[in-house]
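Participant: generate a structure from the sequence data that follows.
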Amino acid sequence: MVSIVLILTLAFVLAVPLGVWIYRVIEGKVFWIQKQEDWILKHLNIGDAPMSWKRYLTCVLMVSAISFVVLYILLLIDGYRWDLAFNTAISFVTNTNWQPVDPAFTLSWWVWAFGLVVQMFLSAAVGMSVVFALIRGFTHAQDGTVGNFWKDLTGSILYVLLPINAAAAILLGVYGTPMNLNETTPSALMDPVAVSVEGKILPDAQIENGQVYQDGQIIENARIVDQQLVPGGLMAAVEAAKQSGTNGGGLTAANSASPLENPNGWSNLIENVLVLLIPMALCFSFGCAVRNRKQGIALFLSMAVLFAIGLACCLGAEYSTMNMLGKESRFGIGSSSLWAVSTTAASSGSSNLSMNGLTPLGSLIPMILMQVGEVVFGGVGTGLIGMIGFVILTVFIAGLMVGRTPEFLSKKIEPAEMKNSVILCICAPVCILVGSAIGSLLPPSGLDAGAHGFSQILYAWSSMGANNGSAMSGFMADGMLMNILGGVLMAVARFVPLAGALAIAGSLSAKKQIPASAGTLATDTPLFSLLLVIIVLLIGALSFFPALALGPLAQFFG
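Facilitator: Okay, here's the model as predicted:
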């Protein structure tokens, strides 16, 4: 429990000044950064004039499309099948980082360096840029602009993500995460292993004088394996980018449960803090940008309450049975449960445990956190975008209760904003439910029997439909259906909400600001935060309760 308190306290303490820094960088409040950005854009022959929301969206889609094509070609050159390359490329471009195969021995380091890691920065920076474009919808008055995408992208990468990643990579390297130029390093096994001609381990075999015996008989053609290949490379740098950008794609199949990616308690603390750091910080950036820090604190408190409820339920479920199944003894139940909640609340998808080993009620919490759209801190930028969508819905509902036209941050909320807010809030649930329905009709091989098998399907499609990337293991994820349909749903779940957010920003920025009156609903109070929490939970419960009843709840009661 001490580690949980330490991780959450450190994430909060660092998030407050980081939030102020992000605001100052993106909004051009730091003079020397502003000059450097202007110099970079001038020499790249890119205009720095404010854009309309449609032009901003065009730039977002163009960068993402080019990123997809380049990464897709790199993966094909490296030997991936076309459908697997399609899924993986979309996965990294959309900040999902779903990995249906073991990346340790299927990808070359040049693909990691020039393909995947580049997308870890770009996808996170795109999300951060769009959330500031949405914020400008509230702060701009009657100009119809939402900022310049290229300036936002440059600032996000050079002055936010790069410094955080450099510091984190150094710390992870100090605490034992590999940082070298070796793809793999041979290492002697403590005990040699006998394998058959087909490569299967012979569990009851004895090895004597270079011969393999089983039941007293010599096994012909059996091989003795006395070395293993240990993955290496720039692992500390990749880990930093994986966690700080809420990417989640690891270099090994075990992800952050691997003793290479996550060697000890200190590296676990650093990585878990990184998962939560920028999503938390953006709440305080929001308060600075709208010139009302109470608004940022109110959003943070709403997310924190939802996070605390999820963490308490997950800890209770795992500790009630002292369930160590699928958990690393280095971290124990507490740190593993915190990571499970953090990675699904913050849209990271990285994991220091096997999600398949959680108790039924323990697995229920990560599913719900993904299914509400990962707005409990959420991905870099996208979590705050989703929560602002819920805020607009809450303001509208509260406005109906008191008989007033809904307003938020001195802007009227009208049909255009409501329609796009609904799109923001229901896009992920629609993608998840469509994928789960088709996945249930055409299930992959290797699923467990009964309710747990359905939970595996529901979790996988929740992960792809919410741009998370984590999964319950134990089934064949590299299938044609999951690769193609999963790739399409990941793209829809990413770009439809971004388009909706930018449409809201464009609509709001063209409106004049309205002075607050005695009848204006206060949106920076604990009462509004509580109402916001209730709306988020209601939409999640109404959308997914029947599916959850067939999966983790049926497994629990059965």
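Participant: going forward, measure contacts between C-alpha atoms and count neighbours the same way
Facilitator: Noted.
Participant: number of nearby residues for Ala254?
Facilitator: 18 (other C-alpha atoms under 10 Å).
Participant: next up, for comparison:
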Amino acid sequence: MQASDWLQFALFLGLLTLITKPMGLYLMQVLDSNGRTWLDPVVRPVEKLTYKILGVDPQREQGWKQYTFSMLAFSLTGALFTYAILRLQHLLPWNPQDLPGLSHHLAFNTAVSFTTNTNWQSYGGEATLSYFSQVVGLTFHNFVSAAVGIGIAAALVRGISDRKTSFPTRSTVDRVFQPGETSSKTRSTVGNFWTDLVRVTYYLLLPVCVALAIFLVSQGMIQNFDAYTHAKTLEGAEQIITQGPMASQVAIKMLGTNGGGFVNANAAHPFENPTPLSNLIQMLSIFAIGSGLTYYLGRMVKNQGHGWAVWAAMMIMFVGGVLVCAHYEAAGNPIHQQLGITNVDRVFQPGHEDQTSSQTHPTGNMEGKEVRFGLFNSSLFATVTTAASCGAVNSMHDSFTPIGGLVPLFMMELGEVVIGGVGAGLYGMLVFVILAVFIAGLMVGRTPEYLGKKIQAKEVKLAMLTLLVLTLSILGFTAWASVSAWGVAGLNNAGPHGFSEMLYAYSSATANNGSAFAGLTANTPWYNTTLGIAMLIGRFLMIVPIMAIAGSLAAKQAVPAGPGTFPVNGATFTILLIGTVLLIGALNFLPALALGPIVEHFLMGQGQLF
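Facilitator: Prediction:
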């Protein structure tokens, strides 16, 4: 890494740190049904009208089962709505290219992809989807799927905390308590799904995206409904230049950690990512809400040190991933170096244009990278987007070196808890927090407690179920594809790199990331269907046990901290949390990684490529 790379990295981390607290404080206002924001004079009447149309009482709280059922019903309805639009887009308006409707398996894959906040794309956006499909079908999900994730995170935090929200009425439930517990009644609600959905969309996502879209237009991003431009190249061939409402979709694609590109090249395209400044702001917007939610966690549980400890654990793993990825991308391909291929910098001597001095150095791995951003910004973007469940790319991950490609792959396989998707990153990390506290309790020989609430067998089983769902989906589908004719037929590479392509695809789908190695032909009935199922598993079969944890913790009374209580702030907790995340990730996926990028790395070092 050069000095300019370190400067850019420090600038990114510094800006992210600065926006974390303000974002967290604003999330407190948004996720509190009686919270006051500066947008109230304009938005509050629209919010009340929305509740009236929906027939929703925003003050009526829900238990975890009601909250989960509302979320599932809303998501299923949205998926069916988008599936119909994609199948019938040739009959709908805003279709200047007269594009046909999507096949049933591609429409299923795409509808599920955007419903689950995955935004995996087995198609090229500019050549497949109409403006109507992009704006009404997909951008709608970019907003609501992000709002759903934030709502689930808030519900879990309410279950953990005693503060919950400021709703004036709360329900209670009778339950039988274990020995040592003293109350026969306790509150067990976790909020109201419809309130969270509406408030996050109206007060957070929409206003920020309007401002971000205006900024992106100022950088040169297009925003129109014009027909595609047909131009003649210098060679006399015809070139079709994409037009469309791009800035509005890119804004929520980044802020909501969706990642679905308007065009096939995604954030490597000059229309989707025009300048280095737009590149920086897009990376910051990917992390903004996820980072702010850690501060929200600290405020809600009345232990700000805990929020910062969780944030620190995320940042340490993120910084490590960036440095590893950037190092191996800068080191380049050893086969090139063995062949004597180097970069040559020619320096002209003033007044002696016919005399130059040359300096040579090993080539970095520039294959698949946009020269406007270079090696470090490509490595940073790849780590950001896979740490945050976004899926947007400004380079092709299939062209990374084996270890450089392992970093984004492993970030997804950790459950994308390093900042993670909006909401999903926090509730995923809190699963690891529960396991870390459980491990700490075992080490000191007492019942684990987390912020005053006892962690018992039920919570640990639900946490392990959540992680097993992720693991079984990724490894199960990858194993199936690797021994099936339909799976092997989609590969563009043989050997370990081909295996990495399949492993990456199902890791991306199950982790609801959406990025791809770009070397896999996935637009086939088998791939579209299995990837769609993996997305559903990764989103909803993980949310259900997490919501069950929220309900279980909400029904427990907090007990005062004692001398044996493990503190959940400070360096000791942060180190334990990092160790828990990395150890579980390595135990689950190291064998599969050894068959793919790790063995490819050693083969490349010996001069062998597939």
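Participant: which residue in structure 1 lines up with Ala312 of structure 2?
Facilitator: With TM-score structural alignment defining the correspondence, Ala312 of structure 2 maps onto Leu301 in structure 1.
Participant: doesn't Ser529 make contact with its match?
Facilitator: Yes. Counting by C-alpha atoms under 8 Å, Ser529 is a contact partner of Leu301 of structure 1 at 7.0 Å.
Participant: how much space separates Gly292 of structure 2 from Phe12 of structure 2?
Facilitator: The gap separating Gly292 of structure 2 from Phe12 of structure 2 is 15 Å, by C-alpha to C-alpha, to the nearest Å.
Participant: sorry, back to before: is the match of Ala312 of structure 2 in a helix, a strand, or coil?
Facilitator: Following DSSP: H, G, I helix; E, B strand; the rest coil, Leu301 of structure 1 is assigned to helix.
Participant: okay, now it: neighbour count?
Facilitator: For Leu301 of structure 1, the count of nearby residues is 17 (other C-alpha under 10 Å).
Participant: cool, and Asp354 of structure 2?
Facilitator: Asp354 of structure 2, neighbours per other C-alpha under 10 Å, totals 8.
Participant: kindly report the same for the one 3 residues further on.
Facilitator: Each residue near Ser357 of structure 2 was counted by other C-alpha under 10 Å, and the total is 10.
Participant: and if you look at Thr342 of structure 2?
Facilitator: By the measure other C-alpha under 10 Å, the count of residues near Thr342 of structure 2 is 15.
Participant: can you pull the contacts of it?
Facilitator: His336, Thr360, His361, Pro362, Thr363 (C-alpha atoms under 8 Å, 6 or more residues apart in numbering).
Participant: looking at these, which is nearest Asn512 of structure 2?
Facilitator: Lowest distance from Asn512 of structure 2 to those (C-alpha to C-alpha) belongs to Thr363, with 34.0 Å.
Participant: if we can go back for a sec, any idea which of the contacts of Thr342 of structure 2 has the most stuff around it?
Facilitator: That'd be Thr363 among these, by other C-alpha under 10 Å, with 19 neighbours.
Participant: where do the strands sit along the stretch 151-300 of structure 2?
Facilitator: Using DSSP state E, counting those that start in this stretch, the strands assigned to the stretch 151-300 of structure 2 run over residues 172-174, 185-187, 189-191, 229-232, 238-241.
Participant: tell me the residues of structure 1 aligned with the fourth one.
Facilitator: Spelled out, it's strand 229-232 of structure 2. Counting by TM-score structural alignment, strand 229-232 of structure 2 corresponds to 185-188 in structure 1.
Participant: what do we get in structure 1 for Val444 of structure 2?
Facilitator: Match for Val444 of structure 2 (TM-score structural alignment): Val402.
Participant: oh, that last question was meant for Tyr131 of structure 2, not what I typed.
Facilitator: Per TM-score structural alignment, Tyr131 of structure 2 is aligned with Trp109.
Participant: for Ala534 of structure 2, which non-adjacent residue is closest in space?
Facilitator: In space, and not counting its chain neighbours, Ala534 of structure 2 is closest to Thr510: 5.0 Å by C-alpha to C-alpha, 6 or more residues apart in numbering.
Participant: just tell me what the one you found corresponds to in structure 1.
Facilitator: So Thr510 of structure 2 corresponds to Gly465, using TM-score structural alignment.
Participant: does that match touch Pro429 like I think?
Facilitator: Yes. Between Gly465 of structure 1 and Pro429 there is a contact at 7.5 Å, judged by C-alpha under 8 Å.
Participant: who has more neighbours out of those two?
Facilitator: Gly465 (33 against 22).
Participant: strands of structure 1, residue ranges please.
Facilitator: 184-195, 206-208, 211-214, 217-218, 223-231, 407-408, 411-412 (DSSP state E).
Participant: among these, which is nearest Phe454 of structure 1?
Facilitator: strand 223-231 (33.5 Å).
Participant: run the angle between the closest one and strand 184-195 for me.
Facilitator: 150 degrees (axes from the mean of the first three to the mean of the last three C-alpha atoms, to 10 degrees).
Participant: and strand 223-231 of structure 1, how far from the chain's centre?
Facilitator: Here strand 223-231 of structure 1 is found 34 Å from its chain centre; the criterion is C-alpha atoms, centre = their mean, to the nearest Å.
Participant: if you compare the strands of the stretch 151-300 of structure 2, which one is most tucked away?
Facilitator: strand 189-191 (a mean of 30; mean count of other C-alpha atoms under 10 Å).
Participant: what residue of structure 2 matches up with Asn268 of structure 1?
Facilitator: Using TM-score structural alignment, Asn268 of structure 1 sits opposite Asn279 in structure 2.
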